[in-house]
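Q: got a predicted structure here, sequence first:
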Amino acid sequence: MSSELRDILVLLPTWEQLRLSVGVTATGQELFRLVCDVAHIRDTRYFGLSVVRNEEYVFLDLKQKLSKYFSKDWRMEMNQRSKISRAPFIAFFRVQFYVENGRAISDKTARYLYYCHLKEQVLRSRCEHREEVYFLLAACGLQADLGDHQESVHVGKYFEPQAYFPQWIISSRGADYILRHVPAMHRERRGLSPKEAVLGFIRAACRLEDVPVHFFRLYKEKKEDGPSILLGLALKGVLIYREADDDAQLLFDFPWPRISKVTCLGKKLEIQPEGPLAAQKLRLYTGYTWRSRYLLHLLRATHRLHLSLRPVLQWLQQLEEAEERKCYRESYISDPLEQDLNPRRRDYLGNEEDGMDSRRQSLLLSLCPQSHGSSHTAGIKLYSLREEREMSVDEPTGTERLCRTTPSSSSWSGFQQPGHLHQGQRSGRWRLTIGVTSISTA
């Protein structure tokens, strides 16, 4: 059986399908490398492989065998499988870690896939107090996808509003309004290269609160009928929302420096803050022991990437600020039209084929280590308590005995202080849509 192959359908953020074959004993890492080789992805740090469990994307532990994440059919002999009509094994190549500056992605292909993922996130976003950002994003997206606006070509309904706007904006403003005003914003971006437009889209999209974040539905109480809490995992920290009637209200914003420790015990996940509230814990319930351990692992990996990216993002910010000052000085002493045609501004962004010049790319890669396995966590302590036995996500049973030993008291009430919320978010509310797109393999 070890020599048998399994066919897997891998969906990219562009919704392109890769039909690949791996051995029955293959690990997630083998499939991940195969996807990256076939798709020509060099900068792989921000991506992962995921499967769908209970209407939620679950990222694979790449060290584990694929058989852990797929049904029992995976290990079935080929002659047995041929007798039964089965759907193909499906995995998703998705963004696992977010970064707000697209220049930190050193590979053109990886940056484009990251951009496509954010476009999908924007379509599900619902920050009603930031409506103008969605029009800016649409203009950047059209420039990235279609290039410069051409009066003879881009007339009438030359794009579908549904491809660039969330449905709530289309319903409130109307498709005619969008088609009447967005082309002018598209024209204003004339001269931007596809790379510049993609970078602008990434920058603007990451300013929306519900875009560069992974959401997980959790329980406030151990025996709650349904999940009422949303845990948002972003590059800079953890967000906690209360969910009711499709509305999500931000309760707490915990940047990494304000988190002292995260622990899991059975189905329970605890976040201990830093500072005055250090003696109190935010206690949440995940529903399954494997899910608690999975979230703890994902928190740890995200925090480590945050630490490794800090010097890169600081360097990029200084570089951009220096370039802005240089452009300002040149525009002050030169003709505006001449400055607009100056190629040095685009040279700063790098060659379109290579993503950036070799000197900057080598510096960027030296500041961003490829491995996320560092044990240094700079103050934040992430501990997994008990239950060291590996569990399959397909078989979450067998955890009741452990959970009965978990104290039932909750320290949630001690966290009803909005002291960690950013200004303007304490009473902020927006509707949040989380869903998994259905797939047709016909």
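A: Thanks, I have the structure now.
Q: contacts and neighbour counts: CA atoms only from here.
A: Will do.
Q: chain center to the host helix or strand of Val182: distance?
A: Taking DSSP states H and E as the definition, Val182 sits inside helix 175-187. Centroid displacement of helix 175-187 relative to its chain, using Cα atoms, centre = their mean, to the nearest Å, is 28 Å.
Q: residues making contact with that helix?
A: For helix 175-187, the surrounding residues in contact (Cα atoms under 8 Å, 6 or more residues apart in numbering) are 135-136, 138-140, 142-143, 148-149, 156-157, 161, 170.
Q: put this next to the first one:
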Amino acid sequence: MKNQRRELTVCLPNNKELSLTVGVKDRGQEVFNQLSELLGISDLHLFGLSVIKDNQPLFLDLEKKLSLYLPKSWKKNRAKEKVILSLRVQFFVENAQLIVNREACQLYYAELKGRVLRSECFEHEGLYFQLVAYALQADLGDYQDQNFQYFSPLAYFPFWIVQKHGNDYILEHTPTLHKELKGVPSSEAALLFLQDVFTLIDVPVTVYRLFKGKRKTQNCVILGLTSTGLQISEMLNGEHQFLYNLPWSTINSISFQGRKFEIRAEVLFEKSLRLFSCSILHAKHLLQHISNSHRMHLNTKRLIAQSDGGRHREMYITDGADLDIEDSDDELPHMKLFFNQKPFSCTTECGNDRGDEYSLEMSVDEPEEMFVDDPEDVLRLFELLEGVSVDDPLLLPISQWKDLTEMNDI
């Protein structure tokens, strides 16, 4: 069958749109490569293609066919509305100087600047004014004396700040902070913005909506994935109620079975936190995102350690040898992967009966389990399990992990 061509739109972090022509049999990676070529950016490792699925954003598995994530009407060329994918930041790095590709850094800055508009860290109100000053210097350069409004408050500040203080107050006081940055290059101002924006905990985070029970009508729990770990909060009467902050170093294991997530961490005092995703597809992709984010965290730490000439003990698929260094709260224990097999019978969305269900678990310092000493062993493990349907409740659908240690742009 011929690989028929279809149109789709990709929305960029800077709100620009690109039109692509792709084949209905194309995999996500082929679309991602075409997008990279159109943008002239050779390395977009920090980004992923996102689509709305089950009313939640979902990063595409680039190894899978694009048509698995899009409406059937698109495949049959009957889509009445244009199909939109979004290029979004998938991995956050606290040290933006590691992003050496200028164009990639501009997209990264554009997305985080947009996220600030939706931020609600009320206790850091003053920081928003400083961030806007950095953004104005990055976008417009040095302040120029003028008798007209040279920026729109709503384009730089969250609505709640504009509503609280009004346009006149903002336009009177913000230029003073902008003037103080005279002579600072635009690229440096953007880096200052990216450095300070990590103070706002609701900006450099990817949010997933989970549930306390199997029924989706039960209490909603928000899982926030950051560069340093997980944040757990609960929606009560329409407001976020913070529950747990789980740095990587405090997490003992994360596992899933079907739609059920189970998290074990030191702060839970030997109890497990059990949550449910809205679908099996979301559960598998969430665990994939968590795994890849943790690996990015490790590689970022290693790059920083190499640039500093220091040595760090890392949670990196290792043989557990003592590195003869002093531990700190930021250092991670060793990680290993293992599979649990349990009898299970279900009918997938594709109508196939399965006799077994597997769960992939990330575990820390549990005795008598399988160690993986080489990242290549991880690749081979997942390659053995290639061919799993995206709707099948078997395991995390990763057939190949890129070796992030070879990235050129971070």
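A: Structure's in. What do you need? Worth saying up front: this structure is predicted, and the values here are computed from it rather than measured.
Q: I'd like the TM-score for the two structures, please.
A: Between these two chains, after superposing, the TM-score reads 0.76 (TM-score structural alignment, normalised by the length of structure 2); 338 aligned residues with a Cα RMSD of 3.1 Å.
Q: picking up where we left off before, which of the contacts of helix 175-187 of structure 1 sits closest to Gln318 of structure 1?
A: Lowest distance from Gln318 of structure 1 to these (Cα to Cα) belongs to Cys140, with 23.7 Å.
Q: per the alignment, the closest one pairs with which residue of structure 2?
A: Matched by TM-score structural alignment, Cys140 of structure 1 corresponds to Tyr134 in structure 2.
Q: next one: its match from Asp142 of structure 2, what distance?
A: Tyr134 of structure 2 sits at a distance of 11 Å from Asp142 of structure 2 (criterion: Cα to Cα, to the nearest Å).
Q: what sits in contact with each of those two?
A: Joint contacts of Tyr134 of structure 2 and Asp142 (Cα under 8 Å, 6+ apart) are 178, 181.
Q: neighbour count winner among these two?
A: Higher neighbour count among Tyr134 of structure 2 and Asp142: Tyr134, with 27 against 18, using other Cα atoms under 10 Å.
Q: which strand or helix spans the closest residue to Asn14 of structure 2 other than its chain neighbours?
A: Among residues not flanking Asn14 of structure 2 along the chain, Ala110 sits closest, at 5.3 Å (Cα to Cα, 6 or more residues apart in numbering). For Ala110 of structure 2, the element it lies in under DSSP H and E is helix 102-116.
Q: mean distance of that helix to its aligned residues in structure 1, please.
A: When structure 1 is overlaid, helix 102-116 of structure 2 sits 0.4 Å from its aligned residues on average, using mean Cα distance after the TM-score superposition for structure 1.
Q: give the buried residues for that helix.
A: Neighbour counts over helix 102-116 of structure 2 (16 or more other Cα atoms under 10 Å) mark 103-116 as buried.
Q: contacting residues around the helix or strand following it?
A: Once the chain leaves helix 102-116 of structure 2, the next helix or strand it forms, by DSSP H and E, is helix 125-140. With contact meaning Cα under 8 Å, 6+ apart, helix 125-140 of structure 2 is reached by 113, 143, 156-157, 161, 174-175, 177-178, 181, 184-190, 192-193, 196-197.
Q: Lys336 of structure 2: which of the buried residues of helix 102-116 of structure 2 is nearest?
A: The closest of the buried residues of helix 102-116 of structure 2 to Lys336 of structure 2 turns out to be Tyr108 (Cα to Cα; 31.3 Å).
Q: what does that closest one correspond to in structure 1?
A: Correspondence of Tyr108 of structure 2 to structure 1, assessed by TM-score structural alignment: Tyr114.
Q: helices of structure 2, start to end?
A: Under the criterion DSSP state H, structure 2 contains helices at 28-39, 72-75, 102-116, 125-140, 159-179, 186-196, 280-308, 375-383.
Q: out of those, which comes closest to Arg215 of structure 2?
A: Across these, Arg215 of structure 2 has its closest neighbour in helix 280-308 (13.6 Å, Cα to Cα).
Q: what's the closest one packed up against?
A: In terms of contacts (3 or more Cα pairs under 8 Å, 6 or more residues apart in numbering; DSSP states H and E), helix 280-308 of structure 2 is packed against strand 56-59, strand 251-257.
Q: which of these sits most buried?
A: Across these, the average number of neighbours (mean count of other Cα atoms under 10 Å) peaks for strand 251-257, which reaches a mean of 21.
Q: so where is that one in structure 1?
A: Against structure 1, strand 251-257 of structure 2 falls on residues 259-265 (TM-score structural alignment).
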